[in-house]
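Peer 1: Got a sequence here, can you model it:
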Amino acid sequence: MDIPMELDDFKSAWQSLDARLARQEQLQLAWLRDRKIHQARRNLRWLHVGMLLQMLLGLGLVLLGVGCWTHNLHTPGLLATGIALHAFGILHIVFGGLVTGLAAGLDYSAPVLRIQKRLRLLLRVQTLNSNLCGAPWWVLWVLVVIGFAGLSPTHVAGPTPLWIWISLGIGILGTLATWLWAAKAARKPDSLYARLDDGTDGIRRSLRLFDEIDMVEHD
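Peer 2: Predicted structure coming up:
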């Protein structure tokens, strides 16, 4: 009669131990998730700062562009420069707002799969932002110089200086080369081409953190 009771005691002790191990595993998983989420937030902190600076830069481009084209309605070159600066300024503001909104809207309490999808969307938008607002600065800096010249109350008549044409040519080649490099990096994310600084490093590191959480949860 003692044997059945011993078996029951053994079974009860085993179930209790199993429950404690399960709780310990859940606590460890929760601790791991909290630590990874903290690291992910820290990884994206500089992205928020960068997008704020981009939007401020965009506002500056808009003001410069408007000032340039409104003062040079009868000077085709300066008019076109002002309109281009105006348009690129708006583009900087729009994409800065999009990236900031996506990053700020991350719900870290959501399931890992949903967070991963959101981060991948953020990665695609930031990559597009880098290509449309970052790479063209090979050319934009020349337009900024011309734009400030267009604000001058006095204009010196004459042909466009040679250095401007040379700088524009080099800038166009640089922009195209940057886009080519980015295209190769997109096809081979683990290759040397992926070392291009496109502002996505923090997003990629956050994605890797949630990939690790996903592996542990499904292990």
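Peer 1: From now on I want contacts and neighbour counts done on CA atoms only, so please keep to that.
Peer 2: Fine.
Peer 1: Would you map the helices across the protein?
Peer 2: 2-70, 76-104, 112-129, 137-150, 162-187, 201-217 (DSSP state H).
Peer 1: would you turn those helices into JSON lines with mean neighbour count and distance to V156?
Peer 2: Below are the helices of the chain laid out as JSON lines (neighbours: other C-alpha atoms under 10 Å; distance: least, C-alpha to C-alpha, whole Å):
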{"stretch": "helix 2-70", "mean neighbour count": "15", "distance to V156": "15"}
{"stretch": "helix 76-104", "mean neighbour count": "20", "distance to V156": "13"}
{"stretch": "helix 112-129", "mean neighbour count": "18", "distance to V156": "37"}
{"stretch": "helix 137-150", "mean neighbour count": "18", "distance to V156": "10"}
{"stretch": "helix 162-187", "mean neighbour count": "15", "distance to V156": "15"}
{"stretch": "helix 201-217", "mean neighbour count": "17", "distance to V156": "46"}
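Peer 1: now those as a markdown table including distance to A194?
Peer 2: Below are the helices of the chain laid out as a markdown table (distance: least, C-alpha to C-alpha, whole Å):
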| stretch | distance to A194 |
| --- | --- |
| helix 2-70 | 18 |
| helix 76-104 | 20 |
| helix 112-129 | 12 |
| helix 137-150 | 20 |
| helix 162-187 | 5 |
| helix 201-217 | 10 |
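Peer 1: Could you also give me the structure for this second sequence? I'd like to compare it with the first:
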Amino acid sequence: MNAELELDDLRRSWQALERKLEAQHALNLELATETRVDKAKARLRPVLVGQAVQAAIGIACTVIFARFWLAHLDEPAALVSGLLMHAWSVALVVSAVTELLLVVRINYAQPVLVIQKYLGVLQYWRTRMAPLLGLAFWVLWLPLVEVLLKHFTGADIAGWFLWANVAVGVAGLAGTLWGFRHLRRRGHRFADAIDADNAGGGVRSAQALLADIRRFEAE
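Peer 2: Predicted coordinates for the structure are as follows:
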């Protein structure tokens, strides 16, 4: 009888200890989650600032290029160049606003997995879509030069030079896109390095902090 009582006491003691350990683990997880989520949120603040600046620059460029092409409606080279740069400026604003919305809409009270999904979308945009704004200058440098030349001197780029370099630019853009795609498919370190740079240190750091939480939850 005494042995049975001792066994029951031991079982109750183990159960009490397990409950305490579970409560302690839950508390540690809560504290770790709160700390890391706060840090992840702080890591994304530079993204907000940077994209707000980009949006402001894009809006200013949109106004400038709109005024330019409206003032040259009867000059085809200047008109087309102004319209192309106007379209690029609008894309600059759209990209910035998209990133701002992705960051602002992250609800840090949601499960970590949900936050990670939002960050995944943000990273995809920064590594796949936003870089197109820079790559477009394989071709757009010519319209930009035409706009500046026309504004400051009143002259136009020579037609033969314009079309020859447009052809080179289109080929260069296509080759660059194909090359990056090929490197990504092969999992090349160069492609990974470019994607990491485009994603930005803030996004990568936030993802690492959330990954720490996921690992802690799995323990």
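Peer 1: Pick out the residue nearest the middle of structure 2.
Peer 2: Among the residues of structure 2, the one closest to the centroid is R126, at 2.8 Å (C-alpha atoms, centre = their mean).
Peer 1: How much space separates the aligned partner of that one in structure 1 from P136 of structure 1?
Peer 2: Residue pairing (TM-score structural alignment): R126 of structure 2 is matched to Q126 of structure 1. Applying C-alpha to C-alpha, to the nearest Å, the value for Q126 of structure 1 to P136 of structure 1 is 15 Å.
Peer 1: hmm, back to that, can you tell me which residues contact the residue nearest to the centre of structure 2?
Peer 2: R126 of structure 2 makes contacts with N198, A199, as judged by C-alpha atoms under 8 Å, 6 or more residues apart in numbering.
Peer 1: how close does it sit to N198 of structure 2?
Peer 2: Distance of R126 of structure 2 to N198 of structure 2, computed by C-alpha to C-alpha: 6 Å.
Peer 1: swap in P131 of structure 2?
Peer 2: From P131 of structure 2 across to N198 of structure 2, the span is 7 Å (C-alpha to C-alpha).
Peer 1: so what's F88 of structure 1 up against?
Peer 2: Neighbouring residues of F88 of structure 1 by C-alpha under 8 Å, 6+ apart: G58, L61, V62, C133.
Peer 1: Greatest separation within those residues: which pair is it?
Peer 2: V62 and C133 (13.6 Å; C-alpha to C-alpha).
Peer 1: what about the counterpart of S191 of structure 1 in structure 2, how many residues close to it?
Peer 2: Under the alignment (TM-score structural alignment), S191 of structure 1 maps onto R189 of structure 2. Per other C-alpha atoms under 10 Å, the neighbour tally for R189 of structure 2 reads 11.
Peer 1: what does the one 4 residues further on give?
Peer 2: Taking other C-alpha under 10 Å as the criterion, the count of residues near A193 of structure 2 is 11.
Peer 1: Need the contact partners of stretch 201-212 of structure 2.
Peer 2: Residues from elsewhere that reach stretch 201-212 of structure 2 (C-alpha under 8 Å, 6+ apart): 36-37, 39-41, 43-44, 46-47, 112, 116, 119, 123, 196.
Peer 1: let's go with 10 Å and repeat that
Peer 2: Stretch 201-212 of structure 2 has contacts (C-alpha atoms under 10 Å, 6 or more residues apart in numbering) with 32-33, 35-47, 103, 112-113, 115-117, 119-120, 122-123, 126, 196-197, 214, 216-218.
Peer 1: before we move on, the earlier item: need the overlap of contacts for V62 and C133 of structure 1.
Peer 2: Common neighbours of V62 of structure 1 and C133, using C-alpha under 10 Å, 6+ apart, are F88, G89, L91, H92, I93.
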